[in-house]
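Student: sequence unknown, structure follows:
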């Protein structure tokens, strides 16, 4: 069993964060946090099958669709818990192809035991039920 990663170390070393479930609507939490990620200096990759662009960035329908030459350090998940395992499956497939080992970060209320188990089996660090923006802001 993998231990939970050191959140501050993850955020200090990360350069690129994929936001799965990123919304184009400014009032949505995923949109506000994606903008925060950009403003904090991270490269932000929106993942949403219904949009081609969000916050000025190319949006991808799935993690699998993000070009393999783009290293993803953190996968920030804004999907309902029943869909979180599918996000981890996508991340694991991509990890097998690219060799990247992104941290799976489930926002508050998004965690699922199945997703955590799949991440462990794939060797992907997993952060459960935490707000990336709150944790990052606390480091500043």
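Tutor: Thanks, I have it. Fair warning: this is a prediction, and the values are worked out from it, not measured in the lab.
Student: okay, CA-based contacts and neighbour counts for the rest of this
Tutor: Fine.
Student: What residues sit buried inside the helix or strand residue 33 falls within?
Tutor: Counting by DSSP states H and E, the element that carries residue 33 is helix 29-39. Buried positions in helix 29-39, judged by neighbour count with 16 or more other C-alpha atoms under 10 Å: 30-37.
Student: Give me the contact list for it.
Tutor: With contacts defined as C-alpha atoms under 8 Å, 6 or more residues apart in numbering, helix 29-39 is touched by 17, 19, 21-26, 43-44, 46, 55, 78, 132-133.
Student: Comparison target below:
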């Protein structure tokens, strides 16, 4: 059966409860989408934890080579990797007891969704976390 994302109201609750967002595939290049999305989320008050084995610090936060290396609890695992690379990330998200497995816009992998769901995580696929947060939690600047 094909994955269905939770309702917008449920996603709003997920975001409201999120403290730490691990961003797998976060680039240190400010021109990359992953950087722009993570920076926007950080600017909106979320703590971003970069997961990138090729960088030391991104957005002022220390980078970790994997989800398992993060010493703090992770609420949302936000993934910027190709769809064919996300099953092991889902397995690791389950292992660290994350709460939400979030695949960014245009990333769809039913096997990864099933792994995460079976591990007790909420799953969102093919949605941009920045866009969802902006729609569901509008803030005046």
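Tutor: Thanks, I have the structure now. If you're wondering where the values come from, they're calculated on a predicted model, not measured in any experiment.
Student: Following superposition onto structure 2, what is the mean distance for the next helix or strand after the helix holding residue 33 of structure 1?
Tutor: Next in sequence after helix 29-39 of structure 1, counting helices and strands by DSSP H and E, comes strand 43-47. Here the mean offset of strand 43-47 of structure 1 against structure 2 after fitting is 0.4 Å, by mean C-alpha distance after the TM-score superposition for structure 1.
Student: what stretch of structure 2 does strand 43-47 of structure 1 fall on?
Tutor: Aligning strand 43-47 of structure 1 against structure 2 (TM-score structural alignment) gives residues 47-51.
Student: which residues are contacting the matching stretch?
Tutor: Contacting residues not belonging to stretch 47-51 of structure 2 are listed as 19-26, 38, 41-42, 57-58, 61-67 [C-alpha under 8 Å, 6+ apart].
Student: Tell me which of the residues you listed fall in helices.
Tutor: 38, 41-42 (DSSP state H).
Student: picking that back up, pull out the buried positions in the match of strand 43-47 of structure 1.
Tutor: Residues of stretch 47-51 of structure 2 classed as buried: 47-51 (neighbour count, 16+ other C-alpha under 10 Å).
Student: Next: stretch 92-107 of structure 1.
Tutor: Across stretch 92-107 of structure 1, burial judged by 16+ other C-alpha under 10 Å covers 92, 94-95, 100-107.
Student: burial of residue 117 of structure 1, as a residue count?
Tutor: Other residues near residue 117 of structure 1 come to 17 when the count uses other C-alpha atoms under 10 Å.
Student: quick one: what's aligned to it in structure 2?
Tutor: Alignment note (TM-score structural alignment): residue 117 of structure 1 maps to residue 114 of structure 2.
Student: Check which element follows the helix or strand harbouring that match along the chain.
Tutor: Residue 114 of structure 2 belongs to helix 110-118 when assigned by DSSP H and E. Downstream of helix 110-118 of structure 2, the next assigned helix or strand under DSSP H and E is strand 122-124.
Student: ok and the next helix or strand after that following strand relative to helix 33-43, angle-wise?
Tutor: Per DSSP H and E, the first helix or strand lying C-terminal to strand 122-124 of structure 2 is helix 129-136. Per axes from the mean of the first three to the mean of the last three C-alpha atoms, to 10 degrees, the angle that helix 129-136 of structure 2 makes with helix 33-43 is 40 degrees.
Student: For helix 129-136 of structure 2, buried residues please.
Tutor: 129-130, 133, 136.
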